[in-house]
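1. heads up, no residue letters with this:
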C-alpha cells in the first residue's frame, strides 16, 4: 500500500491485511509539524509514551500521564491525513483491569480521533485486549521489552533468549488470539521474531527485532538524530539534526552578541511621511 495510492487513512483491518503483502512503515510523532512530515510515508503513526523521555526529559516512560498522551495525540492528529493514528496507553491507565482500560481507551479515542490504542503486555493482558476489542477499541499489542515494566525487567535488556523463548511465544499467541490487530516486538532476538512473524496471523512490527518482521517502527527523534542522550543499538540515524540545530543556535547567539542580527532586512522602517494634500 503506497503512500501515493492511498486517498484515506488506513484502518486497523487495513494494517492487518498488509501482513505478507507489503512492509508496514511506522514512526512515532509527538507534534503537528513532525506528523505532517511523515504523513506521506507512514502507514501508521504512533504517539508513543516515549514522549516523556524524548520531549519532557523524564528518566523513563513511567511518569507519562493520560493528559500528556491526549495533548500530544491531538497535536499529531492535526498533522495527519493519510496515515493511521495509534496512541500509547500510559502506565497505570489499563493495568488495573478491563473496565479501567476501556474507560481510558475510550477517552483517548474520543478526544484525539485515534483509530487504535497500543498497550504493553502478553498473556496477562489477553483478557483486557479481548475486552477492549469486543467493545470497539482496536488494540495494537506490545511484547518483548516493555518499557513500562522496566523496574521488573531489570533494565533495557533483550527479551526472549534462552529460557524466555517459549514464554515470549506464548505472549505473542495470546495477544493475537485475544484480537490484537498487530503486535510490536521490541528487543527480541531476530530468529524468535522471524518465528513469531511466521506463526502469527497478525502483522509483527519490529523495533530491535528482525528485518523479516511485517513492519518496522522507530522513534523519529532517534532516527533524525534529534535525541542524543543515548542511542540504542537498533537505531539507525538517518540524519544528525541535533548537531545541525545546535550549530544554528550557536551562530544565532554569536550574531546577537555581535549585533549583526537583526540586519536591515529583518527590521521594519518607520512609516513614510504622508504628503500634504494639494490645494
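-> Yes, it's here. None of the values given here were measured: they were computed from a predicted structure.
2. hey, let's count contacts and neighbours off CA atoms from now on
-> OK.
3. got the buried residues for the helix ranked longest in the chain?
-> In the chain, assigned by DSSP state H, the helix with the most residues is helix 241-257. Within helix 241-257, the residues that qualify as buried are 241-242, counting by 16 or more other CA atoms under 10 Å.
4. below is structure B, check it against A:
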C-alpha cells in the first residue's frame, strides 16, 4: 500500500476524523508503530533527551537527524515520515533552511520537515513550500526555545494567546500543511483549530486538536518522569528491567545458553 500523504491529513481535517502521530528514532520501533497503524511518524529532535542522552533538544545535529530519519523511513512502509529541522539548521536564512531540508529529503527519504516558530520563520516556510517541500509548523512550548522560556512551561496564557493565534494564521498563509500545538491551554488550542483550515496536532493542548502526538517512550512507560500531558499504556521500563534481570541471573547461574540455544 502507498504511504499516507499530506493530502490525507487535509481530508481528515475536513471530515473531522482525529488522527495520531508518534515519534520514532529507529527502524525497529518504526516498523512496530507502522504495523500498529500509526499514520504519521515524527523523527523529532526530541531524540536528544529521549534517545541520545542530552538534557534537551538543542544539541541535536542535522547529521544525527538524517541518520535517524533514514532508519525510520526504512523501517516503515505506510506511515508519512516527517523530520524535525534541528536548532541551528534553519533560523539564519531561507537558504540554510532550504539546504537542510533538501538533505533530509534526499539523504533520509522523509516526506516533509517540521520547524519551530511563527511569524519569524514564515519566510523560510514560504521558501521551502515554493521548492516543493511540505512543512509542518510548531507553536506554543517550542523546545528549541527552552532557554528563552526559562524551562518547559505552558505558553499562551493571558495576552500571549493572541500572539500564538497570529503565528498560526501566518504559518497557514505561508503554506504550512499542519501545525503542532504544544503545551498551550485547551481553550486556546480549540480556538486555533476552529480558526485554521489546516490540521492542528496537539501535545499537551487538550482534546480539540485535529490530531494528537506523543513521544513514544512516554507512551510506553519508559520515561522515568513523564510529562503530565502523556499517558503510559505500558510499564515497559519495569518489564524490560525485570526481563534483563532474569537473563543476567541465567547467565550467572550457567543456565544460559542451554542445549536448545547451542549448535553441534
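-> Yes, it's here. What you see is a predicted model, and the numbers here were worked out from it, not measured in a lab.
5. in the second structure, which residues correspond to the longest helix of the first structure?
-> Under the alignment (TM-score structural alignment), helix 241-257 of the first structure falls on residues 236-252 in the second structure.
6. the matching stretch against the first structure, how far on average?
-> Following superposition, stretch 236-252 of the second structure is found to deviate from the first structure by 0.9 Å on average (mean CA distance after the TM-score superposition for the first structure).
7. now the helices: where do they sit in the first structure?
-> 12-17, 32-38, 51-54, 66-77, 98-112, 126-134, 150-153, 165-178, 190-199, 220-223, 241-257.
8. could those go into a markdown table alongside distance to residue 232 of the first structure?
-> Formatted as a markdown table, the helices of the first structure follow (distance: least, CA to CA, whole Å):
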| stretch | distance to residue 232 of the first structure |
| --- | --- |
| helix 12-17 | 27 |
| helix 32-38 | 21 |
| helix 51-54 | 13 |
| helix 66-77 | 23 |
| helix 98-112 | 29 |
| helix 126-134 | 29 |
| helix 150-153 | 15 |
| helix 165-178 | 21 |
| helix 190-199 | 16 |
| helix 220-223 | 9 |
| helix 241-257 | 16 |
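9. show me the contacts for residue 129 of the first structure.
-> Residue 129 of the first structure is in contact with 98, 139, 175, 178-180, counting by CA atoms under 8 Å, 6 or more residues apart in numbering.
10. top of these by neighbour count?
-> residue 175 (30 neighbours; other CA atoms under 10 Å).
11. check the gap between that residue and residue 101 of the first structure for me.
-> Going from residue 175 of the first structure to residue 101 of the first structure by CA to CA, to the nearest Å gives 15 Å.
12. residue in the first structure paired with residue 8 of the second structure?
-> By TM-score structural alignment, residue 8 of the second structure lines up with residue 14 in the first structure.
13. gap between that match and residue 43 of the first structure?
-> Plainly put, residue 14 of the first structure is 10 Å away from residue 43 of the first structure if you go by CA to CA.
14. between those two, who's got more neighbours?
-> A side-by-side neighbour count of residue 14 of the first structure and residue 43, using other CA under 10 Å, places residue 43 first with 27 against 14.
15. leaving out sequence neighbours, find the closest residue to the aligned partner of the more buried one in the second structure.
-> Counting by TM-score structural alignment, residue 43 of the first structure lines up with residue 39 in the second structure. Distance criterion CA to CA, 6 or more residues apart in numbering; nearest residue to residue 39 of the second structure, sequence neighbours excluded, is residue 79 at 4.7 Å.
16. tell me the counterpart of the one you found in the first structure.
-> Residue 79 of the second structure maps onto residue 83 in the first structure when the alignment is built from TM-score structural alignment.
17. tell me who's in contact with that match.
-> Applying CA under 8 Å, 6+ apart, the residues near residue 83 of the first structure are 8-10, 39-45.
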